[in-house]
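1. Sequence first, then the predicted structure:
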Amino acid sequence: MNVEETVVIVGAGQAGGEVATSLRQQGYEGRVVLVGDEAHPPYQRPPLSKGFLLGKVQLAQLYLKPEATYERFNIALKLGTRVTAVEREAREVVLHDGSRLAYDKLVLATGGRARMLELPGVDPYKLGNLFYLRSIPDVEGMRSHFVAGKHLVLIGAGYVGLEVAAAAVQLGVQVTVIDVAPRVLSRVTGPEVSGFIEGVHRDRGVTFRMPATVKGVTLDEAGEAVREVVVEQDGVEERIAADVVLVGIGLVPNTELAEAAGLAVDDGIVVDALAQTSDPRVLAVGDCANQPSAYAGRRIRLESVPNAMEHARVAAATVLGKAAPTPAVPWFWSEQYGMRLQLVGLSTGYDRCVVRGSMENRAFSAFYLADGHLIAADVVGRPADFVAAKKLVAAKAVLDPAALADENVALATLG
């Protein structure tokens, strides 16, 4: 290995940080430069909508590693620095101040940004009480609005929206959730689990408007804050009073640098099984990467912490010329009201859902079958089931639905 080589990583999020440290852990001796546009070193994003918002997790606790670790690993951190272009022929990245960084290998870990809500005639950046949640500054800006007795209107019933709803309720905030879909978490769970999760929130006083469309907002006299969110449900228009609004309607992968550099882009930066883009000197990982999946039998772009970490290790191995780790089956988690929902696999295309355990007791597993094969599972309050489900889903095991539902039959004996 040439110790004079340089790996530049663009994006100092969870994936980028993991690439940098994995390179060192796997024996890379060249120069490693980690460039991030935020002022913070790599940090965890999941606690933003839970513990950090509630004030139970402090800023330093978010950091994936102490800054001293990067010094010890001889990883150069360039924080508060934006990359404006990738020049592949010169093998350089251009920074916002006009300076350049040369690379031998480049890793794009650019992540994604919040999908913006279209509000005709309204500049969302001028509204002091309308927020998106992707970063530490987002939470720091919105936290002061979460005051007991205030009303939060939450647009989007996905993971982020529901986690913020749970945190807000614990702070005494009234919550209304709006979504164009007919049920919560509609993209990732079946109706049985959606109904259960919605019920948990309703029991805590959360109000839902689904399916409903946001038609617009009304502002205060100064035009600087939202006062009402205008929604349409079943052909009826309603104005919902709002003290604070949070929009959580998905993520847009940051592919602009890759696209401008002439790399293949299709719902993310297109990579192969080694995390290499159409230019083998350039790799892409995490939320911004569209990767082949042996499990799914197609290309997918995953937005999850486990994928970011696993994909980062694949990229590090590729840089070192090592065999890449075998990608795991996709898995995810969400915490709401202290209750953990764990999901493994992708339930799209299932034809049967088998529930094991008790939804009433908030301890159950929902298994999704397609042509008899287990393709996914959602687990609440049964961690042992989740461990077993990961193995069964990875094997796409053919299971007897009756045995799957029977708690007297150990999951470990199935498959």
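-> Thanks, I have it.
2. drop to CA atoms for contacts and neighbour counts, all remaining ones
-> Fine.
3. does the nearest residue to Ser304 once chain neighbours are set aside count as helix, strand or coil?
-> Distances taken as Cα to Cα, 6 or more residues apart in numbering place Phe332 nearest to Ser304, at 6.3 Å, with adjacent residues excluded. Using DSSP: H, G, I helix; E, B strand; the rest coil, the structure places Phe332 in strand.
4. try this one side by side with the last:
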Amino acid sequence: MPAHNAYVIVGAGLAGAKAAQTLREEGFDGPLVLLGEEAEHPYERPPLSKGYLLGKEERDVVYVHPPRWYTDQKVDLRLGVRVTAVDPAAHEVTLDDGSRVGYAKLLLTTGSSPRLLPVPGADLDGVHTLRRLADSDRIKDAFASASRVAVIGAGWIGLETTAAARAAGAEVTVLEAAELPLLRVLGPEAAQVFADLHTDHGVDLRCGVQVAEITGADGRANGVLLDDGSRVDADAVVVGVGVTPDIGLAEAAGLEIGNGVRVDAALRTSEPDIHAAGDVADAFHPLLGKHIRVEHWANALNQPQAAARAMLGQDVAYDRVPYFFTDQYDLGMEYTGYVEPGGYDQVVFRGPPETREFIAFWLSGGRVLAGMNVNVWDVTDPIRALVTSGRPVDPARLADPDVPLGDLL
């Protein structure tokens, strides 16, 4: 029978690695097991669609810790293993080789998986999704040889891979079902900035279109057929139409499921000895007063640190404001806050958006819900303070670059 005194983490990505690090930093000196399905040591995902994909960063930059760190910290890191079941009653997880690992506390950081297109040809060679390091390697190789690339989906992954394909010299056609890129995230006022950015860089941006089929010859993709009968020729196709949380283990174990694994503010699931963090967690946010699931890097970095402290019995409530960033061509952006689609009544720009050097604020009832700084730096902290204050602001002063953001608090 396996021992049941270990803290076990299922999912060896950024979230799992940061949880393990925090457990050791907070004084946990018992058995600590980190289980990862990939053969790679834990790594961060932003470089996969940014610097590493562009060839500006070396492969080593992606890793959370040097390999020796896990040995030095006595973390039992097991790579290339898949957890097939979680048994809350027995406090055990089962691995794909049939062995079992007992736990005193369990953390699920299983992440998410790319959505696949339900169209013919989606499984052809030359059709790529981007989630893992190996995916980035394949896409980088494809961009090096492709003269024409089709990108399906104009979300963050789609647009970042588009910028990388253009940097590699390929002609790029972006196919998006909505009327603008990032429309659901940013709304029409700010989404137009990214539409203009890509068309100004020579991208053939086609919005309001539906993909009917990915065409191919000899088992390899050679284009995309739209439902209006038009066709886009392509040597490589990238599909970026979102991700779904990997809830299979949790659901089979009988844990409560919402938009992911439902957890409270301490990242605790419906089973008190099981926590969840990162992409997979549908967490109650004290500031917002609702459950949200955040798929971005900063959440995978910070949320598991709170989960680890909660596993140790500390009084924890994860209330950090969501944050994400992007780099595309000469545009750098940071976004702080949370706005549901259509959940605002006003967008205030500090600086003209057409210059691509501005801050946009989303407001509801005069309160700042979120802010996005584009090529304007060192303003994340005051934007976060405006969001967390919950106090109404004067939109005219908010729009005035001569009024320091700190003066609006």
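-> Nice, thanks for sending it over. This structure is a prediction, so every number in the text was calculated from the model and none was measured.
5. The residue nearest to Ser304 of structure 1 matches what in structure 2?
-> When structure 2 is aligned by TM-score structural alignment, Phe332 of structure 1 is paired with Phe324.
6. Can you report how many residues neighbour that match?
-> By other Cα atoms under 10 Å, the residues close to Phe324 of structure 2 number 16.
7. Identify the residues contacting it.
-> Contacts here follow Cα atoms under 8 Å, 6 or more residues apart in numbering; on that basis Phe324 of structure 2 touches His296, Trp297, Ala298, Glu334, Tyr335, Thr336.
8. Chain neighbours aside, what residue packs nearest to whichever residue in structure 2 pairs up with Lys396 of structure 1?
-> Aligned against structure 2 by TM-score structural alignment, Lys396 of structure 1 finds its counterpart in Gly390. Leaving aside its sequence neighbours, Gly390 of structure 2 sits nearest to Arg367 (Cα to Cα, 6+ apart; 6.0 Å).
9. Break down the stretch 301-409 of structure 2 into its strands, ranges please.
-> Under the criterion DSSP state E, counting those that start in this stretch, strands of the stretch 301-409 of structure 2 are mapped to 323-328, 331-337, 346-350, 358-364, 367-374.
10. So which bit of structure 1 is stretch 159-175 of structure 2 matched to?
-> Using TM-score structural alignment, stretch 159-175 of structure 2 pairs with 162-178 in structure 1.
11. Show me which positions of the matching stretch end up buried.
-> Judged by neighbour count (16 or more other Cα atoms under 10 Å), stretch 162-178 of structure 1 contains these buried residues: 162-169, 171, 173-178.
12. Of all pairs in those residues, which one is the farthest apart?
-> Maximum pairwise distance among these (Cα to Cα): 19.9 Å, between Leu171 and Ile178.
13. one step back: quick check: the match of Phe332 of structure 1 vs Asp273 of structure 2, distance?
-> 30 Å (Cα to Cα, to the nearest Å).
14. again with Asp233 of structure 2
-> Distance of Asp233 of structure 2 to Asp273 of structure 2, given as Cα to Cα: 52 Å.
15. Gln192 of structure 2 now?
-> 46 Å.
16. State the number of residues packed around the counterpart of Val226 of structure 1 in structure 2.
-> In structure 2, the residue paired with Val226 of structure 1 is Ala221, using TM-score structural alignment. Counted with other Cα under 10 Å, the neighbours of Ala221 of structure 2 add up to 22.
17. Hmm, Ala221 of structure 2 is touching Asp235, no?
-> Yes - if you go by Cα atoms under 8 Å, Ala221 of structure 2 and Asp235 touch, sitting 6.9 Å apart.
18. Touching both of the two, which residues are there?
-> Counting by Cα under 8 Å, 6+ apart, the residues touching both Ala221 of structure 2 and Asp235 are Gly126.
19. Against Tyr132 of structure 1, how distant is Gly36 of structure 1?
-> Shown here: Gly36 of structure 1 relative to Tyr132 of structure 1, a distance of 20 Å by Cα to Cα.
20. the more surrounded of these two?
-> Higher neighbour count among Gly36 of structure 1 and Tyr132: Gly36, with 25 against 20, using other Cα under 10 Å.
21. distance between the ends of the match of stretch 159-175 of structure 2?
-> End-to-end for stretch 162-178 of structure 1, by Cα to Cα: 11 Å.
22. same check, this time on stretch 8-15 of structure 2
-> Start and end residues of stretch 8-15 of structure 2 are separated by 13 Å (Cα to Cα).
23. And stretch 120-131 of structure 2, by the same measure?
-> By Cα to Cα, the extent of stretch 120-131 of structure 2 from end to end equals 22 Å.
24. go on, stretch 41-55 of structure 1?
-> Taking Cα to Cα, stretch 41-55 of structure 1 runs 20 Å from one end to the other.
25. quick one: buried residues of it?
-> Going by neighbour count (16+ other Cα under 10 Å), the buried part of stretch 41-55 of structure 1 is 41-50, 52-54.
26. Likewise for stretch 401-412 of structure 1?
-> Buried, per 16+ other Cα under 10 Å, within stretch 401-412 of structure 1: Pro401, Ala403, Leu404, Ala405, Leu411.
27. among those residues, which are in helices?
-> Pro401, Ala403, Leu404, Ala405 (DSSP state H).
28. Verify the stated contact: the third one with Thr413.
-> No - counting by Cα under 8 Å, Leu404 of structure 1 does not reach Thr413; the two are 10.3 Å apart.
29. Just the closest of the buried residues of stretch 401-412 of structure 1 to Gly321 of structure 1, please.
-> Leu411 (38.8 Å).
30. Report all helices and strands that the longest helix belonging to structure 2 contacts.
-> If you go by DSSP H, structure 2 has its longest helix at helix 183-200. If you count contacts as 3 or more Cα pairs under 8 Å, 6 or more residues apart in numbering; DSSP states H and E, helix 183-200 of structure 2 packs onto strand 204-207.
31. which residues of the stretch 151-300 of structure 2 fall in helices?
-> 156-167, 183-200, 248-252, 297-311 (DSSP state H, counting those that start in this stretch).
32. for the last one, packing partners?
-> It refers to helix 297-311 of structure 2. Where contact means 3+ Cα pairs under 8 Å, 6+ apart, helix 297-311 of structure 2 is packed against helix 14-25, strand 274-276, strand 323-328.
33. what's the average distance of the last one to structure 1?
-> Right, strand 323-328 of structure 2. Compared with structure 1 after the fit, strand 323-328 of structure 2 shows a mean deviation of 0.9 Å (mean Cα distance after the TM-score superposition for structure 1).
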